[in-house]
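Student: Based on what follows, work out the 3D shape:
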Amino acid sequence: MGIFDLYKVPENCLDEVFENKDNNVKDPYEKITAVFDSLTIDQFENLNELIKLSFFNQGITYQVYSEKNTKEHIFPFDPFPRIIKKGEWSSIEQGAIQRSKALNLFLKDIYTEQKILKDKIIPKEMILSSPHYCKEMLGFVPKGGAYCHINGTDLIKHNDGNNYVLEDNLRSPSGVSYVLGNRDALKKTMSDIFQRYPIVPVWDYPIALLDMLKSVAPQDFEDTICVVLTPGMYNSAFYEHMFLAQQMGIELVEGRDLFVEDNYVFMKTTKGPVKVDVVYRRIDDEYLDPEVFNKESVLGVKGIMRAYIAGNVSIVNAPGTGVADDKAIYHYVPDIIKYYLGEAPILNNVHTYICENPTDLKYVLENLDKLVIKPVDQSGGYGICVGNTMSQAELADLANKIKNAPRQFIAQPIMNLSMHATYIESDKAFGPRHIDLRTYTLIGDDYEYVLKGGLSRVALKKGSLIVNSSQGGGSKDTWVIE
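Tutor: Sure thing, here's the model as predicted:
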C-alpha cells in the first residue's frame, strides 16, 4: 500500500498538494510525492525517527508554559515539504516589505508628530490605551528610522487561492531557527530529493541578520559589537537565542552580563568591560530596564533605556513596537499603507471586527459561533477562541468577557486555511492538515531582506486551525523554487 493511499481531500477546502477529485497530484509536487510514495511505512517511520533524533541532539526544542511541569518538547517536524513557486513568492516578499516599511513609518509618526492620529485615520485613544505604547520613546527616532527591524508576518492561503495576512509580529518574532533546522534535517535524511528541485537556500539568514544589526549601530565602527540578550535557559525560545548568536558569531548574554556606565552599555568579559553597540533583545519591554519598566525585573539591564535615548546603543526591536502588533491596530494596516506609502496593499488583511466599536461589538456578540475571537495582546495561539467549536455555556462566558473589556478583543471570520499533506504518526499515514506561513523581514538603515521561504506551521490535530507549537502544531520545510 502506498503512503498516500488513504489520503482524502476534504470538501470545500483548498489542498495545496492534491486535487479534490481523484487525488491527482498538483504541479510542482509530482516528483516529491513519487519519492515518498516509493517508501514503505517502516522505511518512512525509520526516517521520521532519525529526524527526531537529529532535532533532539541539536537541542531543537520548545517549552509550553501552560503545563504544570515545565519540560522540553522536541519541535514537531513533518518531513513532507511545502513548495512555493517563485512567482507567488515574489508577491509575498513584496507585500511583506511593503507592510514592514509602512509599520515603521507608523511607529515613527505616533512617537513624533502623530499626524495619522490628528488626521483621525486611527482613533487616538486606541493608540494611547495600548499597554505597549511606550511614552519613553516620544520624540526619539532610532538609527535609520527603523523601529521594527524584524517583522514576522503570518499568512494564510484561503479557498480562493489568495494569501491573506493573519497578523503581524513586531515585538520579538520567533521561529526562524526552526526554518534553518528543518532544512538541515531534511537535507541530512533525504539529500537526494534536493537534486530534483531548484530550491532557494535559507542559510544566508544569520548573515543578513548580522548585517542588519550592524547597519543600525549608533556609529559606523570598524568593529561593531552586537549581542543577543536572552531571558535565560528557561525561556521557551532559548534554543533559538543560542542558535542565532552562534550562527552570527556574537555573544549570547543575560541581563547580569551587561551594565550601564556614563550612558554606555558594557559587557563583562574576562578581559574587562567591552562597549556594546547593538543589543538584539529577546526580552519583553516590561523586563528590559527596571529603571523604566518593571522595577522588580532581574532579567533586563538597569539604565539601558538611558543609553538608548542618548543614542549610544541600538535596541532591536525598539521598545514600544508592540503598539503596532496590537491585533486591534492590525485592522488599520491597509489604511496605514495607503496613508504613508500612497499604495494599495499587496497582501490583503482578513476582515477584522473591533469589539471596542459599538457596531462591530453588536455583530460579534450576535455571531460568536461564526467567528474567531482573539485577545489583542497575546501571542503563541493563547486565548484564541474558535466559535464553532465551543459549547453554548462557553460562548456565553466569552460574551461576558468581551462585554466587560471590549478593547481587549477583536474578531475575525473563520477562515478556511489551506491544507497540506502531513504525516500523522497515530494513523501511520498521510492526511490533510491546515497550514500557515510566517515570513521574516529585516529592515535596517537602508537595508531590506526577506528570508526565502519562511516557516510553514501545520496544525497536527485533525480539524484544528491553530498551528502554534504551544497549541500542538508542528512545522515543515518551505521550498521556494526557481
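Student: contacts and neighbour counts: CA atoms only from here.
Tutor: Fine.
Student: any idea how far Gly320 lies from Asp192?
Tutor: 46 Å (CA to CA, to the nearest Å).
Student: Next: Asp109.
Tutor: For Asp109, the distance to Asp192 - CA to CA - is 51 Å.
Student: Who has more neighbours out of the two?
Tutor: Neighbour comparison, Asp109 and Asp192: the larger count goes to Asp109, with 18 against 11 (by other CA atoms under 10 Å).
Student: For the comparison step, fold the sequence that follows:
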Amino acid sequence: MLTNYQTGVFFDEMMKQDGEPKRHYQWFYQLVNQFTERDLMKKHETAQLNFLRQGITFTVYNHTGGTERTMPFDFVPIIIPRQDWEEIEKGMKQRMTALNHFLEDIYNGQEIVEAGIIPRELIENNPYYYNKQVSGIDIPLRNHIFLAGVDLIRDENGQYRVLEDNLRNPSGMSYVFQNRYVMRQVYPELFFQHSIETLEHQLSELHQAVTSHLPANADPHKSATAVLLTPGIYNSAYYDHVFLAQQMGIELVEGRDLIVKDDVVYMKTIKGLKRVDIIYRRIDDDFLDPEAFRPDSALGVSGLLRAYRKGNVSILNGIGNGVADDKAMYVYVPDMIRFYLGEEPIIPNVETYFLSDPERLDYVLDHIHELVVKNVGASGGYDMLIGPQSEESEQEEFKKKIIENPHQYIAQPTIKLSRAPAYQEGRFYPCHVDLRVFVMNGEKTNVLPGGLSRVALKEGSLVVNSSQGGGGKDTWILTESGDHHA
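Tutor: All right, here's what the predicted structure looks like:
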C-alpha cells in the first residue's frame, strides 16, 4: 500500500524513515493492506457521498459568488497515543486558564500592563478591544472563553506547538462528530478490535458548559433557557450552527427571533414571549447589538448589551475576546502563563517575530523568501505569504506592505509541518496536517478527545483551511484498556 511512500525531511505521523509504520499505527497498516485497490476506491467514494447526503457543506465565497462544497474527507486517521494526548490536554487547560485570566484582567485591573509585560498600546489599539462595552461586568463564572478552538501543529522533531488560539467563534466541531460517524459507517472493521476514546458524551458536556453560565438575575426556580444565535443560512459555518443546536437540544434563532424588553431578552414563540437566559452566539461582536456596536447591523438584537451589563443574560463566548486571540497577542501567551500561573508553558508557541522591532524588520526583509508572513488581523489563510512557495514578485509586493505598515504583520519560520498519508484518487501520498483541539469551559474544563485534523490535500500545499482546498480526517485517541469501543 505504501511502497513508494516518501517521508522526506518531515515528521510523519504514521510512517518511520525506514518505510515501516510506527508502533501505534501497525494494526491500522496491516488492516488496510488487506483491502484491494477496488475496495479502497469504493470506500472513498462512499465516504464522500455520505457527507453530501447529510448536507455537510461549507460555503466558499469568491469573485463569482458563493459555492457550497462538502469538506473533502480522508480516511487515514490521525492516531494519538494516550500519553501524548494527556500532555496536550494539560497544555490546553493551562493555556485557556491563562488566557481567561488575561481577559478578566484587561477588562478590569490591567495588572499585566502595570507590570510592564504587555505594552498598553497593543491592547488599546486592538480593534477587538471593547473596553467601554465590557469593562467592569461581573460575568458568570468569570469565564470569557466557553469554547476555544486551538490549532496545533508538529514541527520536524514531532514537538507539538500552538499555531493559534481561536477564542471568538471557533467553528468545525460538528465535523469532528461527522468524521467519526462516516468513518464508522464506511470502515466499521477499524473499530472492532480497537479501543478508541469515544465522542458519545461530548455534546452533553458542551450543553452542560453552556447552561452552567447562569446570569446573575436568572430565575432560580426555572431551568435556564439557552439559544444558539446564528447570522443565518448564508454564513459559511451554518451547518455547524444547526448541528450543535440540534444535538444540544437548544433553539436555533436569528436576531429577528429575539427582542429586549425592560433589559430582559425574550424569544418570540407561537405561545408568546419566552425569557432567554443564555445566548451561545455565532455572530461577531460588531453585529451583536446595533445600539452598542454597528448601527447598520441587521443580524443582532437591539438592547442586548444593556441586558448583558445588567446581569439578565449571558453571552458566550464573551464580548471582546478577540483582543486575546489576535496574532500579535499570541506572541505574549507564554508570558501570560508565567505571569498568571507561575508556570512554564507545557506546549510552546511557534517562534514569532514582531515587525515593529527595527532589527527584526531588517532580518525579515532580507529573509522573506524563507519565512511565513501574516497579517495580524486576517484569518482563514488570507493576506499571508509563504516565502519558500512564493514568486519574487509576490515577495516584493509583501515587502512594500510590511514597510508601509510594519505593525500589521508578524513573521514566523516556515515550520516543516508534520505530514500523514492521505488516500485520494486511488493512491497514497503524504500531506501536511494540523489539529484543531476544542476546549469547553464551564464549571470545569473539558477537552474534546481528538479534535479536527485538517489536511492540505493539494500535493505539496501547506494550507489546511477548508476554504483553501483542505480536508478533514478522523482523530483517534487510544484508550489505555482494550475494553471500550468508539
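Student: Would you pull the TM-score for this pair?
Tutor: The TM-score (TM-score structural alignment, normalised by the length of structure 1) is 0.97; 475 aligned residues with a CA RMSD of 1.1 Å.
Student: what's near enough to touch Leu316 of structure 2?
Tutor: When contacts are counted by CA atoms under 8 Å, 6 or more residues apart in numbering, Leu316 of structure 2 is found next to His144, Ile145, Phe146, Val210, Ile278, Ile279, Tyr280, Arg281.
Student: Name the SS class of the alignment partner in structure 2 of Ala185 of structure 1, please.
Tutor: Here Ala185 of structure 1 is matched to Val182 in structure 2, going by TM-score structural alignment. With DSSP: H, G, I helix; E, B strand; the rest coil as the basis, Val182 of structure 2 sits in helix.
Student: Can you tell me, leaving aside adjacent residues, what's nearest to Val182 of structure 2?
Tutor: In space, and not counting its chain neighbours, Val182 of structure 2 is closest to Ala47: 6.2 Å by CA to CA, 6 or more residues apart in numbering.
Student: What residue in structure 1 is paired with that neighbour?
Tutor: In structure 1, Ala47 of structure 2 lands on Ile51 (TM-score structural alignment).
Student: sec struct for that match, please.
Tutor: helix.
Student: quick one: it and Ala245 of structure 1, what's the gap?
Tutor: 24 Å.
Student: which residues in the stretch 1-150 of structure 2 form helices?
Tutor: 26-33, 37-53, 82-106, 111-114, 120-124, 131-134 (DSSP state H, counting those that start in this stretch).
Student: Test my guess that Ile41 of structure 1 contacts Glu425.
Tutor: No - contact between Ile41 of structure 1 and Glu425 fails when scored by CA atoms under 8 Å: they sit 10.5 Å apart.
Student: tally of neighbours for Glu68 of structure 2?
Tutor: Neighbour tally, Glu68 of structure 2, other CA under 10 Å: 13.
Student: what residue of structure 1 takes the place of it?
Tutor: In structure 1, Glu68 of structure 2 lands on Glu72 (TM-score structural alignment).
Student: Which residues are in contact with the residue nearest in space to the middle of structure 2?
Tutor: Nearest to the geometric centre of structure 2 sits Gly149, at 3.0 Å (CA atoms, centre = their mean). Counting by CA under 8 Å, 6+ apart, Gly149 of structure 2 touches Asp165, Asn166, Leu167, Pro170, Ser171, Arg436, Val437, Phe438, Val439.
Student: Tell me who's in contact with the closest residue to it other than its chain neighbours.
Tutor: Of all residues not flanking Gly149 of structure 2 in the chain, Phe438 sits nearest, at 4.6 Å (CA to CA, 6+ apart). For Phe438 of structure 2, the contacting residues are Leu147, Ala148, Gly149, Val150, Met173, Val447, Leu448, Gly451, by CA under 8 Å, 6+ apart.
Student: Provide the secondary structure category for the aligned residue in structure 1 for Phe438 of structure 2.
Tutor: Phe438 of structure 2 maps onto Tyr440 in structure 1, with residues paired by TM-score structural alignment. Under three-state DSSP, the three-state class of Tyr440 of structure 1 is strand.
Student: ok, back up a step: so what's the match of Glu68 of structure 2 up against?
Tutor: Glu72 of structure 1 neighbours (CA under 8 Å, 6+ apart): Thr61, Tyr62, Gln63, Val64.
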